[in-house]
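Chemist: I'd like to go over a predicted model; first the sequence, then the structure.
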Amino acid sequence: MRFSLILVSPARPENVGAAARAMKTMGFDELRIVNSQAHQDPAARRVAHGANDILEKATHWPSLAAALADIDFSVATTARSRAKFRYYATPQQVESQLAEKQQWIGSAALIFGREDTGLTNDELELADLLTGIPMAADYPSLNLGQAVMVYCYQLSALRQVSAAQADAADGRQLHALRQRVDLLIEHLAVGDDHKLVDWLDQRLGLLQQRDTAMLHRLLHDIEKKLIDKKPE
């Protein structure tokens, strides 16, 4: 499984350099930068300490949506107080989710937000799963470089697992499932039930391969029934 780390609008070059160093230390090498040139600043190279190749190969994207266009499964990091969703996977749970999906998904990405404001709600909605680092209440934040290191350390074991080659069709199952669910919500006119829509959105990201296949079958049957009941 190809794995990318995405930094959205990082402001401080030192943080980008620290992130690159953490990636290199733990075996990750694909860095995507959204709407920032901080990785090109000399300060980023000074902090990277031997991880300059990651900075040199880093790709720039105009938006998070563009950076995720070729990604099958994405995980967004966020502070609990900044997100409207209620479910947050711990770093350990993220590892478990990716370990299972590694068998049937071709690419994944871990997204980190701005140093001061994190990711917007619109950006969070682009992700399949949300995650947060449990912390003591009296010291509620880590800087960007530290957060990247926590996740790279937790997920480093995935780089050592030889996963079976994913079927190209399987890697898009989740995207197709989201599209079918969105169409069903629209058809049933229940889009105003934001709690239901949010619950569906976050829970779909937790499904395993067999679950997605079974839900596709169920939605197919539901869609067929709805078509059959349409007036002549």
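Modeler: Perfect, I can see it now.

Chemist: please make it C-alpha for all contacts and neighbour counts, starting now.
Modeler: Noted.

Chemist: relative to residue 161, how far out is residue 167?
Modeler: To residue 161, residue 167 is 18 Å away according to CA to CA, to the nearest Å.

Chemist: try this one next to it:
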Amino acid sequence: MQLHIVLVSPARPENVGAAARAMKTMGFGSLRIVDSLAHQDPAAVRVAHGATDILARAVYYPTLADALDDMDFTVATTARHRARFHYYCSAEQLLPQLQEKQQWIDQAALVFGREDSGLTNEEMALADMLTGVPMQAVYPSLNLGQAVMVYCYQLAALNQLAHREHAPAMPGQLDALRQRFDQLFDRLNVTGDQKLTDWLHQRLGLATARDTAMLHTLLHDIEKALTVKK
């Protein structure tokens, strides 16, 4: 699994430089920038210090959807509770989730939002899983560079497993599972229950490879039974 760090509309070049330095320190090298050219600012290069190569290789995308187009799995960071979203794991709990998914996911993204407002609901809806850092504060917030450092530190063990042999990844399995559930909901005439759909889509992000395979088998049996009844 290759983990890509994605920064959405970073405003301060210094924060991007600090993020690149944190990535380099912990062994990560792929940086994607959405709707910002802050990584090209001399201030970003100055703060990055020995990680200027990461800034030089950083890829720009106009939207988050574009940046995630080739991802098999996406984790979005957030510091705020939203009505339609929930924290599913802390930074520490994220490591075992991704370690298990290394066996069947090739490309993964870890997304960080804007310094002042984070990610929008629409942007978080693009993620397969949400994560947050528990903090003791009235207004919980981490500097962007600090947040990237926390997660890169927690996930550094992924690099130690990166060269182990494992079964070929199965890109698109999770998305295919969501589509099959959506089609099932349509056949059962429950597509109007947005709360149920949102809950299911988000919970599927926690599914293991075995869970995903078993759910595909279950859906096949349900679809077959519905077809026979017709």
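Modeler: Yep, it's here. What you are looking at is a predicted structure, and each value in this text was computed from that prediction instead of being measured.

Chemist: find me the equivalent region of the lengthiest helix in structure 1 in structure 2.
Modeler: Secondary structure of structure 1 per DSSP state H: the longest helix is helix 209-228. Under TM-score structural alignment, helix 209-228 of structure 1 corresponds to residues 209-228 of structure 2.

Chemist: how big's the offset between the matching stretch and structure 1?
Modeler: Compared with structure 1 after the fit, stretch 209-228 of structure 2 shows a mean deviation of 0.9 Å (mean CA distance after the TM-score superposition for structure 1).

Chemist: list the contacts of that stretch.
Modeler: The contact list for stretch 209-228 of structure 2 (CA atoms under 8 Å, 6 or more residues apart in numbering) reads 100-101, 103-104, 173-174, 177, 180-181, 184.

Chemist: give me that answer again for 7 Å
Modeler: 101, 104, 177 (CA atoms under 7 Å, 6 or more residues apart in numbering).

Chemist: which residues sit in contact with residue 31 of structure 2?
Modeler: 4-6, 54, 58-59.

Chemist: scratch that, residue 149 of structure 1
Modeler: Here residue 149 of structure 1 is in contact with 19, 22 (CA under 7 Å, 6+ apart).

Chemist: ok so it is a helix residue?
Modeler: Yes - per DSSP: H, G, I helix; E, B strand; the rest coil, residue 149 of structure 1 lies within a helix segment.

Chemist: which residue in structure 2 aligns with it?
Modeler: For residue 149 of structure 1, the residue aligned by TM-score structural alignment is residue 149.

Chemist: its match and residue 118 of structure 2, how far apart?
Modeler: According to CA to CA, residue 149 of structure 2 and residue 118 of structure 2 sit 17 Å apart.

Chemist: equivalent analysis for residue 230 of structure 2, please.
Modeler: 48 Å.

Chemist: more neighbours: which of those two?
Modeler: Remark: of residue 230 of structure 2 and residue 118, residue 118 carries more neighbours, 20 against 5, as counted by other CA atoms under 10 Å.

Chemist: quick one: residues contacting the more buried one.
Modeler: Neighbours of residue 118 of structure 2 in contact, by CA under 7 Å, 6+ apart: residue 78.

Chemist: same thing but 8 Å
Modeler: Here residue 118 of structure 2 is in contact with 78-79, 112 (CA under 8 Å, 6+ apart).

Chemist: now those in CSV, with distance to residue 20 of structure 2?
Modeler: Compiled in CSV, the contacts of residue 118 of structure 2 are given as follows (distance: CA to CA, whole Å):
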residue, distance to residue 20 of structure 2
78, 20
79, 21
112, 13
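
Chemist: ok, so of those, who is nearest residue 37 of structure 2?
Modeler: Checking those against residue 37 of structure 2 by CA to CA gives residue 112 as the nearest, at 15.6 Å.

Chemist: all the helices of structure 1, residue numbers only.
Modeler: 13-26, 42-48, 52-57, 64-67, 91-101, 121-124, 144-155, 173-188, 194-204, 209-228.

Chemist: ok, and for the second one, which residues are buried?
Modeler: Read that as helix 42-48 of structure 1. Judged by neighbour count using 16 or more other CA atoms under 10 Å, the buried positions of helix 42-48 of structure 1 are 43-45, 47-48.

Chemist: about what we covered before: most tightly surrounded among the helices of structure 1?
Modeler: Of all these, helix 13-26 carries the top mean neighbour count, a mean of 24, counting by mean count of other CA atoms under 10 Å.

Chemist: average gap between it and structure 2?
Modeler: Mean for helix 13-26 of structure 1 is 0.5 Å (mean CA distance after the TM-score superposition for structure 1).

Chemist: okay, residue 221 of structure 1 and residue 172 of structure 1: tell me how far apart.
Modeler: 20 Å.

Chemist: residue 21 of structure 2: what's it in contact with?
Modeler: So residue 21 of structure 2 contacts 47-51 (CA under 8 Å, 6+ apart).

Chemist: show me which of the residues you listed is closest to residue 23 of structure 2.
Modeler: residue 51 (8.1 Å).

Chemist: the closest one -> structure 1?
Modeler: By TM-score structural alignment, residue 51 of structure 2 lines up with residue 51.

Chemist: quick check: that match vs residue 31 of structure 1, distance?
Modeler: Counting by CA to CA, the gap from residue 51 of structure 1 to residue 31 of structure 1 is 11 Å.

Chemist: need the residues touching each of the two.
Modeler: With CA under 8 Å, 6+ apart as the test, residue 51 of structure 1 and residue 31 both reach residue 20.

Chemist: can you tell me the centre-most residue of structure 2?
Modeler: residue 75 (1.8 Å; CA atoms, centre = their mean).

Chemist: just tell me what that one corresponds to in structure 1.
Modeler: Checking with TM-score structural alignment, residue 75 of structure 2 has residue 75 as its match.

Chemist: who's in contact with that match?
Modeler: Contacts of residue 75 of structure 1 by CA under 8 Å, 6+ apart are 94, 108-111, 127-131.
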